[in-house]
Structure formats: C-alpha cells, structure tokens
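Chemist: My questions concern the predicted model and sequence given below.
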Amino acid sequence: MIRFSNTDRRRLAQCCHALSDDTRLRILERLWAGERCVCELTAALGAGQSRLSFHLKTLKEAGLVRDRRDGRWMYYSVNPEAVAEVGDLLGRVAVRPQHQLPVLA
C-alpha cells in the first residue's frame, strides 16, 4: 500500500492541479527552453497577458516556476527541483511491486 504524508499528499494535489490545464502545460513547454518574460509567452502562445498571468500565478504557487523582476519586466523559469520532486511523488504511485498488480481474467 502506498502511503503519503499529509504534506506530500497536499503537495502532489496542488501540483497535479497546476499541471491539469493545457495552457499551463504549454507555458511549461516554453519555459523548459529557458527563461521567458510574459511578453514573450504572450506572443508565443497567442494568449492575453491577464490570462497568462493567472496561469503563471497557479504554476508559481505550486512551486513549478520561479520569477524574477528586471526593472518593469517579470521573467519566469522552470523550477527543476520542484518538477523532480513531483516526478518522485508520482513515481511512488506509478511503480507498484509486482505482487500488488491486479489480475485480469
């Protein structure tokens, strides 16, 4: 049986929510290539700035992206440590010992 701590369970739920939207996944795809400002993401994704800011806030609250300010510009990048942490948590769900696999008739 898989057991998560309350903290891990909340963390995984928050990250799964952040990853459950097509626009947020498209943002992450762009950010994997490197740091981007909102204006670059707006042009690349064909979405309005307010819509992207909402999605970036969700990703940031989940810890999946970082931001930094340079003058009046805000730049975003992937937080690789957080993404790896989520991968590890999901791996605990995906990998089960052979004796726990269901038998199909």
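Modeler: Sure thing, it's come through.
Chemist: For the rest of this, base every contact and every neighbour count on C-alpha atoms.
Modeler: Fine.
Chemist: Just give me the neighbour total for A47.
Modeler: Using other CA atoms under 10 Å, A47 is surrounded by 13 other residues.
Chemist: G91 too?
Modeler: 11.
Chemist: give the contact list for it.
Modeler: The contact partners of G91, by CA atoms under 8 Å, 6 or more residues apart in numbering, come to none.
Chemist: For it, give its distance to R69.
Modeler: 34 Å (CA to CA, to the nearest Å).
Chemist: one more structure, for comparison:
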Amino acid sequence: MDEKRIAVIFKAFCDENRVKIIELLRHGEKCACKLLEELNISQPTLSHHMKILCDAGIVVGRKEGKWTHYSISYSGVEQAKQYLQGLLPENNEL
C-alpha cells in the first residue's frame, strides 16, 4: 500500500463526526436519514463525511430509492488493520 492510500484511509478516522458515524455503523447498515437524526448535522455535512469514508474504503453505500444506505466495509477495515499491524516490530518487542 502506498503512502497516499494510507493517508486517505487514516484521514477517515481523523474527525469526531466520522468516528461517530463509524460507531453507529458498527451496529449494522443505516440509512443516511437515520444517520442525520443521530448526528445533528446538515445533509451536506453528512454527504461530505460519507464521501471521505467511502473514498477511504472504510464505508460502502448502496442506493435504495432516494436514500443511500451505508455499512462498514470489512475489506476496508482489514486494510487499515493490516497496515497498523505492519508497524509492529517482527519480534513483537515494544
């Protein structure tokens, strides 16, 4: 994984609202309308955060009618996890 991709992935975790969104999605898929109710932010602000999360591959969205339903991307989270695990010394001495 190159440095630019790593930066995009970890940018997704660098905002309080995005962390809240991830926490909400840990419990399963949610419609954007439900996320708006939970977060007390505007629709354009939610769209901005969801774009960052989706571009990072941490979240995926699927359209259903006029709404998008979001969920955690297991493969995206696995990429972040693998990078973090790769930072540990091979002999696990810290």
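Modeler: Good, I have the coordinates. As the structure is a prediction and not an experimental result, all values here were calculated from the model.
Chemist: in structure 2, which spans are helices?
Modeler: 3-11, 16-25, 32-39, 43-56, 74-86 (DSSP state H).
Chemist: Show me what the second one is packed against.
Modeler: Read that as helix 16-25 of structure 2. Other elements packing on helix 16-25 of structure 2 under the criterion 3 or more CA pairs under 8 Å, 6 or more residues apart in numbering; DSSP states H and E are helix 32-39, helix 43-56, strand 67-72.
Chemist: let's see 10 Å
Modeler: Packing partners of helix 16-25 of structure 2 (3 or more CA pairs under 10 Å, 6 or more residues apart in numbering; DSSP states H and E): strand 30-31, helix 32-39, helix 43-56, strand 59-64, strand 67-72.
Chemist: mind giving me CSV with those and columns for distance to F10 of structure 2 and mean neighbour count?
Modeler: Output for the helices and strands packed on helix 16-25 of structure 2, formatted as CSV (distance: least, CA to CA, whole Å; neighbours: other CA atoms under 10 Å):
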stretch, distance to F10 of structure 2, mean neighbour count
strand 30-31, 22, 18
helix 32-39, 21, 14
helix 43-56, 8, 17
strand 59-64, 13, 16
strand 67-72, 15, 18
